[in-house]
Structures are given as structure tokens and as C-alpha cells.
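Q: compute the structure for the input listed below.
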Amino acid sequence: MPFLSKILIFPIKSLDGVEVTQASLLEGGAIAYDREFAIVNEQGKFVNGKRTEKVHALRSSFDLAARTVTLGVHNQSQFQTFHLDRERNALASWLSDYFGYTVTLQQNLYMGFPDDTEASGPTVISSATLETITSWFPGLSLEEIRHRVRANLEIDGVPPFWEDQLFGKLGQYVPFQIGDVAFLGSNPCQRCVVLTRNPWTGKRDSSFQKEFTIKRQQTLPNWAELSHFNHFFRLTVNTKVPPSETGKVLQIGDEIKILQSQAIHSAATDEGNTKLPG
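A: Modelled structure (predicted):
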């Protein structure tokens, strides 16, 4: 029986994650605290791994109960702790000094800052998928692959790429359930340069995307809906959470069920929203 084996939350978009044993759903569909904050420049653009590799060298740890973040730089010994609410200006100043230009911290308590605002729920992948991808790249660890992928929900008790059953034809959703929480699977997420980089240094592997794409096409399971794969640099499943699920709780060990084989039609196709959760 498929079950939820890991929950990862990324309180500040593009920075390190926090592993938790349970999490509630926001009205906008996201997991509470996930991408609650985003770093933006003076033009209002996200400062993330897509725009600057310096993001990868930032080390962050969070105390969600205390509402604090501790920041440092990879391979450096000095760290500083900030309260996310009371010391937000000081935190922004520290980040501005690090990046070399002015940044601020924006907050969204409705659904955080997902890349896919149409399918703003948590992203899903199986443990076996991560293990399989690790086998494609000798020298990379499972933990490094997990850090590159940055998925919210990890499923165990299933074969590799089991999650590719959770999306239907373009413009359709596949209903499934994790514990008591209902989800609609939307689309396989289109990846970007972040997946090709070392998650701690930002160094890019120039051959990663080509090798990944070849292997992904070769191992695509029969249950995957091909209409989404105009290319094969896609991984994890984006989801939508109905408003009725607001406040419900996910927890490790929850069973996962696909509710019906017939997908639900959506008002619009998803190709414009197949983006990486950064």
C-alpha cells in the first residue's frame, strides 16, 4: 500500500528545507509554512536558483515553532539567527549584503509563493524514483538528488515513477487521497537549471540535463500520459487542493489512494504552469 514517508517544507523559497512529521493545508492549497516567504529584488523579481547560483551556497535552518531562521554560507563557520516576523528588516539587510544588491522578504499566508499558481498544492514524488535517478548518476548521493528535486511529499511502498499515474491528459486532473486529504494531480513538473546544479555550491553539471532526459524517456512507465511530455526534462507531480481540504492535516504513514481512473476535466490546460518549485 502506498504511504506518505516524508514531508519537506521550504519556509523561504529557494533556501533549505525542513523535514516534519505532519503538516496542515492552507486555503490556497499549499502546505502551511511552505514557501511562505520569498526573497525579491528591487524590481520585484524572485531571487532564486534560476536567477543566481549564489542562492545554493546559502545554508539555512528553521525553527518553525519559534519562527526563526539561522543563516550562514557554505563552508563558513559564522551563522546568524533572525526572527522571521520581528527581525525581517535585519534579515533582509543580511541577505542584501550577501547578494550584493538590495533585496526584501515578501510573505504570503494564503498559499505561499509556488511557481505554479494554478496547481499550488504540494509536489509529489516516490522514494523509488529518487533512488532510481541516483543510480543514473554515479558519484551523486540520494540526499543530493533529493535536495536538487525539492519535492514536498515523498511516497514509499511503490515502484519508481508510480507518481506518473497522478496526472491525466492535458486539461484534466486525477483525484487521489493522502490520509483524509483529497488532492487533484495536475501535471509532471517541468524542471529548470536548479536540477542540474550541486545544491550546496551551485556548480552546474553540464551533462546532467542531457543524461537525465535520455534516461527519463527510456524509463517512462506505461501508465504515464504522453501528452504532457513534449520533452522529458520533467519530474514530480504538481497538485491542486480543493478548498474543502483547508486546515486538514497530513502525517507520515498516511495511506495514498487513487480515487478513480477517470480524470476530472479542468478549465484550462496546464502547459503554461509546468514549473519547478524553487
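
Q: all contacts plus neighbour counts: C-alpha atoms, from now on.
A: OK.

Q: measure residue 43 to residue 104 for me?
A: Distance of residue 43 to residue 104, given as C-alpha to C-alpha, to the nearest Å: 11 Å.

Q: tell me which of those two has more neighbours.
A: Using other C-alpha atoms under 10 Å, the more surrounded residue of residue 43 and residue 104 is residue 104, with 21 against 8.

Q: just list the residues touching the more buried one, thanks.
A: If you count contacts by C-alpha atoms under 8 Å, 6 or more residues apart in numbering, residue 104 has them with 39-42, 89, 92-93, 96.

Q: try 7 Å
A: By C-alpha atoms under 7 Å, 6 or more residues apart in numbering, residue 104 lies in contact with 39-41, 92.

Q: next: residue 195.
A: 148-149.

Q: likewise residue 159?
A: residue 128.

Q: which outside residues touch the lengthiest strand in the chain?
A: For the chain, the longest strand by residue count, based on DSSP state E, is strand 181-190. With C-alpha under 7 Å, 6+ apart as the test, strand 181-190 has contacts from 119, 166-167, 172-177, 233-242, 245, 248, 270, 274-276.

Q: here's the other one to compare against:
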Amino acid sequence: MHVSALWRHPIKSHGRESIESVELVAGQTMPWDRAWAVTHEATQPSAKDGDWAPCHNFVIGTRTPGLAGLWARLDEGARRVTLRHEALGELTFCPDDAQDQARFLDWIAPLCPANRSRPTGIVSAGARGMTDSAFPSISIMTTASHQAVAAPLGGVLEPERWRGNIWLDGAAPREENDWIGHEVRIGGAVLRVEEPIERCAHTTANPFTGQRDADTLGTLERSFGHQNFGVYARVIEGGTVRVGDKAGRA
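A: Below you'll find the predicted structure:
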């Protein structure tokens, strides 16, 4: 197997960015992945402190499908994010700056359904990352498993829907499920695969238009008897991972 793609999502549920390499650190999420999260009117006060909190405290694609159409670009040194959406154009802002947060909230408003809690601000998650898992995780997915889901849907399905961090070529379909409880070496890092990822309605939305146009959840259920796709893993030995690096059971 080898690494075919690496992705990070600087602001939880608000855009994705392809990268060529990453330095993984033991016990941490992918650097700059879900480094910020967008709060809403019903966010619990404790979630506003920047510590990890469950996803229902934040504006996410399950409730706001238009967010799926966002793409991101991060300037790490300046802590500045550029978001792009075909219906909104482009916005560059600093998530830590109160005035820039206000500009972001105005810009993102057209994507937010009127019957949902409105976005109110942005919190920084620090190095922990606001992953959906209760532990600092990195998501691993395989192109073979993606193709197994795409085939019943006509063969055309964008892999960006799954919001994975590390994509691997060369595995058998669904092979990653056999890695749960075991270690895998990817490039210079070793990760222990902990659990499957149960998918949500965010995967049904097109990553270019933000429109829900594919029955990913129904396809998973009919084809495999569950709604899992990909696995969560924990970094136990840090190291550099690059696109093209080899991967396999440790």
C-alpha cells in the first residue's frame, strides 16, 4: 500500500485542503486539522473554552449541507484561512480575530438554514483538534473501499465527501476494518487503529455544490449492513508522512 492523498480541515466542517506531507506527533491529531470550530446559538458554555467538545456544539455539515461545498487554504504562519465556495466566492480571514470572525459570520450566513441555530463565533481547539472522536484521532481511508461504495451509485462519487486525513491505495476493499486493534506503519509514523467511523448525512452532500445528491448512507447500509466508512487511528510513534510513502501492518 502507499499514501495517495493527505487532507486537513483547518476549521471543522468548513473546508478541506490537500497537502503533500505532514509531521505526525504521538498522541495528537493531524497538525492544523479541525484547529478551529464554529459555535452556534445552542453551544454549551464549556465548549467555548477551546477544549474538546462533542460535535453537536458546533456548526457541522450534517445540519448545514451547504458547508460541504467549502474548500480551504491555510497560511500557518499568519494563522489565516482562505475559504472558497462556488456560491459565495472567496474569503480570507483570521479565525482568532474578533473583527474577522464577524466578517466570516456575514459571509457564511447564506449557507445556514433558517431553521437551525445560527453561527455565533469561532473557537480555537489548539493542538488537540475538534475531531468527532473523543480521543485525538486521525482518519484513514482506502480508495478500494471508496470504489466499493461508488460502484452502486454509478461509479462517480467524490472521495472528498468522507473528509479523510490519510488515503491509501493498494488495500483490498474494507480491509481497513481488519486493522482495528492493530498497528499500521504509514511513512515514518506508526498508528494504532482504534474504531470504525460511523458516517453522517454530511457525506450525502456534493463537495463542489453543497447539494445533497448521493445516498451514501443507504448504499453503505444495503451493501455492508452498517453505515461505517474508514477508521479512526491514534498516533503512537510520530514521524513524517508524505504522499507516495509506503504503508502496511506494523
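
Q: TM-score for the pair, please.
A: With the length set by TM-score structural alignment, normalised by the length of the second structure, the two chains reach a TM-score of 0.81; 229 aligned residues with a C-alpha RMSD of 2.4 Å.

Q: re the thing from before, chain center to the longest strand of the first structure, what's the gap?
A: 12 Å (C-alpha atoms, centre = their mean, to the nearest Å).

Q: with the second structure superposed, average distance for it?
A: Strand 181-190 of the first structure differs from its equivalent in the second structure by a mean of 1.0 Å after superposition (mean C-alpha distance after the TM-score superposition for the first structure).

Q: residues in the second structure aligned with that strand?
A: The aligned range for strand 181-190 of the first structure in the second structure is 189-198, by TM-score structural alignment.

Q: ok, now stretch 126-138 of the first structure?
A: Going by TM-score structural alignment, stretch 126-138 of the first structure sits over residues 142-154 in the second structure.

Q: and the matching stretch, what's buried?
A: 142-150 (16 or more other C-alpha atoms under 10 Å).

Q: inside helices: which ones of those?
A: 143-150 (DSSP state H).

Q: can you put the residues you listed in CSV and add distance to residue 206 of the second structure?
A: Shown next, in CSV, are these (distance: C-alpha to C-alpha, whole Å):
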residue, distance to residue 206 of the second structure
143, 18
144, 20
145, 19
146, 15
147, 16
148, 18
149, 15
150, 13
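
Q: in the second structure, which spans are helices?
A: Going by DSSP H, the second structure shows helices at 98-108, 143-150, 216-224.

Q: who's in contact with stretch 208-228 of the second structure?
A: So stretch 208-228 of the second structure is in contact with 65-69, 86, 149, 196-199, 203-206, going by C-alpha under 7 Å, 6+ apart.

Q: equivalent analysis for stretch 4-15 of the second structure, please.
A: 16-20, 32-37, 60-61, 67, 70-72, 83, 130, 164-169, 243-244.

Q: for residue 13 of the second structure, see how far away the residue nearest the centre of the second structure is.
A: Centroid check for the second structure by C-alpha atoms, centre = their mean gives residue 163 as the closest residue, at 3.7 Å. Distance, residue 163 of the second structure to residue 13 of the second structure, by C-alpha to C-alpha: 9 Å.

Q: before we move on, what about residue 38 of the second structure?
A: Where residue 13 of the second structure is concerned, residue 38 of the second structure sits at a distance of 9 Å (C-alpha to C-alpha).

Q: ok, now residue 164 of the second structure?
A: With C-alpha to C-alpha as the criterion, residue 164 of the second structure and residue 13 of the second structure are 12 Å apart.

Q: skipping adjacent residues, who's closest to residue 161 of the second structure in space?
A: residue 203 (4.9 Å; C-alpha to C-alpha, 6 or more residues apart in numbering).
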